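J.: pasting a predicted model and its sequence here:
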Amino acid sequence: MVPLGNEGDVRGVTAAPPRTLWRAPLPVVVFLVVLAAAAGLLVNRSDTPLDSSADAGFLRDMSAHHAQAVEMAMIIYDESDDSRLTTVAYDMALTQQGQIGRMEGWLVAWDLPIRGAQPPMAWMAGHDHGGGEVPDRMPGLATDEQMEELRSASGVEAEILFLELMIEHHRGGVEMAEAAVELASEEAVVSLAQGMVDAQQSEIDLMSDMLVERGAEPVD
């Protein structure tokens, strides 16, 4: 199993387990991470972030962003016969599901709702790279049509589509995480966000190479 401390670096990852064991680890990871966060992290503090803070907004939006990445990774894990790609997909899904548990655990520890009252991405309004404007939607998210196309695809076509969509998804995640590094006030949140930037950029490079190996053009 990939250690929970791994933020997504796929180098040295052991082969994914058989598909029949696929869904078992994810609920366990979420339970343990949420339990640890709620039990010991940021508890009994009087200066926890506000509901409207960049910290809370990032944790909520990135949790939703990660959830789609997990779904995409599970789709290609079940579809592809390429052991290298399925290993990457397994590691990606397990890591991001674990991060969802950690992020939601912090919200619980701060006594904040998992779903906030503010519109998605409102916390990014102060991000310098965005010109102070709130994005219309979470950067990099696949549309419903693209997700349906991925579910319907097979073989190399499915692998290429997954890689193309996940590269864009990761680029959007990097944009959000960079904003959190700039705007968040909690050291733990900033550290997690920076780890996401580093890991997802590494995965973008790896997936770009995989696209070329399959005869597809790199994503611009």
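T.: On my side now, so go ahead. Residues are numbered from 1 along each chain as shown.
J.: every contact and neighbour count from this point should use C-alpha atoms.
T.: Fine.
J.: residue 141: what's it in contact with?
T.: 65, 68, 168, 169, 172 (C-alpha atoms under 8 Å, 6 or more residues apart in numbering).
J.: which one of those residues sits closest to residue 94?
T.: residue 68 (12.8 Å; C-alpha to C-alpha).
J.: what about the closest one, which helix or strand?
T.: helix 54-79 (DSSP states H and E).
J.: any idea where the helices of the chain begin and end?
T.: 25-40, 54-79, 83-109, 144-152, 155-183, 187-213 (DSSP state H).
J.: list the buried ones in the second one?
T.: Within helix 54-79, the residues that qualify as buried are 54-70, 72-77, 79, counting by 16 or more other C-alpha atoms under 10 Å.
J.: list the residues that contact the residue nearest to the spatial centre of the chain.
T.: With distances taken as C-alpha atoms, centre = their mean, residue 66 lies nearest the centre of the chain, 3.3 Å away. By C-alpha under 8 Å, 6+ apart, the residues touching residue 66 are 96, 97, 100.
J.: next up, a structure to set beside the first:
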Amino acid sequence: MTDTSTIETDPVTTSATRDRRPAPGRWALGAVAALAAIGLFLWTVVALGGDETSATPAADSADAGFARDMAVHHQQAVEMSFIVRDRTTDEDVRRLAYDIAQTQANQRGMLLGWLDLWNLPKTSTDGYMSWMKGGGHDGHQMKDGSLMPGMATNAELDQLRTASGKQAEVLYLQLMTDHHMGGVSMARGCAQQCDVSQERKLAQGMVDGQQSEMGLMADMLKERGSAPR
């Protein structure tokens, strides 16, 4: 996996749809800020101590299963975003990759923080996706060799690592579109099945945000003479 502590960054926007630009620095600085935000969030959860927040989900619950699986799912999105940033100089793609990496690293920290708060394991002996009732994935099926819906295979990641320029841009946008489709189906499952209200809200926020990014990525692919796979 890419070492985020040694990657130099250019000034980029924190959202593909906003013009605000942060000061130059390292991606790692953003990770530190994200961890600080996560710590504040978890402190607030504990401090509030509401009945629903303080209730501990079971290890085999949708709440725990979604937190475990989506943390893994998000980690791959962060990895792919770091990869493409080194494979192209296109500022639009690099800006999108930065935004996805920041957002999903932050959300991943929240999910893992909840598991720690609940004193639940971060892996399950039942395997991935066992929490989804009926095994449904919104019709988005897993590819052979992938861990969960939408996730890239090792072969696809290797292909992204060796691509460059426009080829890398198109492959990243296609892989990330598929990744978001799988993530949206999982997040919808939590929004319907999870009991913890904060987690349901986070899941719905993932649905909304990733659907918006899929529209943006479709436009970016069209500009490059391609389309989602």
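T.: On my side now, so go ahead. In this text, all values refer to a predicted model and were calculated from it rather than measured experimentally.
J.: tm score of chain vs chain?
T.: Aligned and superposed, the two chains score 0.85 in TM-score terms (TM-score structural alignment, normalised by the length of structure 1); 209 aligned residues with a C-alpha RMSD of 2.6 Å.
J.: one step back: so where is the helix holding residue 68 of structure 1 in structure 2?
T.: Counting by TM-score structural alignment, helix 54-79 of structure 1 lines up with residues 62-87 of structure 2.
J.: quick one: the matching stretch to chain centroid distance?
T.: 4 Å (C-alpha atoms, centre = their mean, to the nearest Å).
J.: cool, stretch 127-135 of structure 1 as well?
T.: Centre-to-centre, stretch 127-135 of structure 1 and its host chain are 21 Å apart (C-alpha atoms, centre = their mean).
J.: contacts for it, please.
T.: By C-alpha under 8 Å, 6+ apart, stretch 127-135 of structure 1 touches 121, 122, 123, 124, 125, 126, 179, 182, 183.
J.: show me the contacts for whichever residue in structure 2 pairs up with the fourth one.
T.: Under the alignment defined by TM-score structural alignment, residue 124 of structure 1 is paired with residue 132 of structure 2. Remark: with contacts taken as C-alpha under 8 Å, 6+ apart, residue 132 of structure 2 is in contact with 62, 186, 189.
J.: that older thread, got a markdown table for the contacts of residue 66 of structure 1, with distance to residue 18 of structure 1 too?
T.: Listed next are the contacts of residue 66 of structure 1 as a markdown table, based on distance: C-alpha to C-alpha, whole Å:
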| residue | distance to residue 18 of structure 1 |
| --- | --- |
| 96 | 19 |
| 97 | 18 |
| 100 | 24 |
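J.: just the closest of those to residue 42 of structure 1, please.
T.: When the contacts of residue 66 of structure 1 are compared against residue 42 of structure 1 (criterion: C-alpha to C-alpha), the nearest one is residue 100, at 16.8 Å.
J.: what about residue 156 of structure 1, neighbour count?
T.: When neighbours are defined as other C-alpha atoms under 10 Å, residue 156 of structure 1 has 15 of them.
J.: then the one 3 residues further on?
T.: Using other C-alpha under 10 Å as the criterion, residue 159 of structure 1 is surrounded by 25 other residues.
J.: aligned against structure 2, show me the partner of it.
T.: By TM-score structural alignment, residue 159 of structure 1 lines up with residue 169.
J.: list the contacts of its match.
T.: By C-alpha under 8 Å, 6+ apart, the neighbours of residue 169 of structure 2 are 84, 88, 93.
J.: what about the first one, distance to residue 214 of structure 2?
T.: Between residue 84 of structure 2 and residue 214 of structure 2 the distance, using C-alpha to C-alpha, to the nearest Å, works out to 17 Å.
J.: what of the last one?
T.: Going from residue 93 of structure 2 to residue 214 of structure 2 by C-alpha to C-alpha gives 13 Å.
J.: more crowded one of those two?
T.: residue 93 (23 against 20).
J.: list the contacts of that one.
T.: 85, 169.
J.: stretch 121-140 of structure 1 spans what distance, first to last residue?
T.: 13 Å.
J.: spatially, what comes nearest to residue 118 of structure 2 if we skip its sequence neighbours?
T.: Excluding its sequence neighbours, the residue lying closest to residue 118 of structure 2 (C-alpha to C-alpha, 6 or more residues apart in numbering) is residue 56, at 5.5 Å.
J.: give me the mean deviation of stretch 195-203 of structure 1 from structure 2.
T.: By mean C-alpha distance after the TM-score superposition for structure 1, the fitted stretch 195-203 of structure 1 averages 0.4 Å away from its aligned residues in structure 2.
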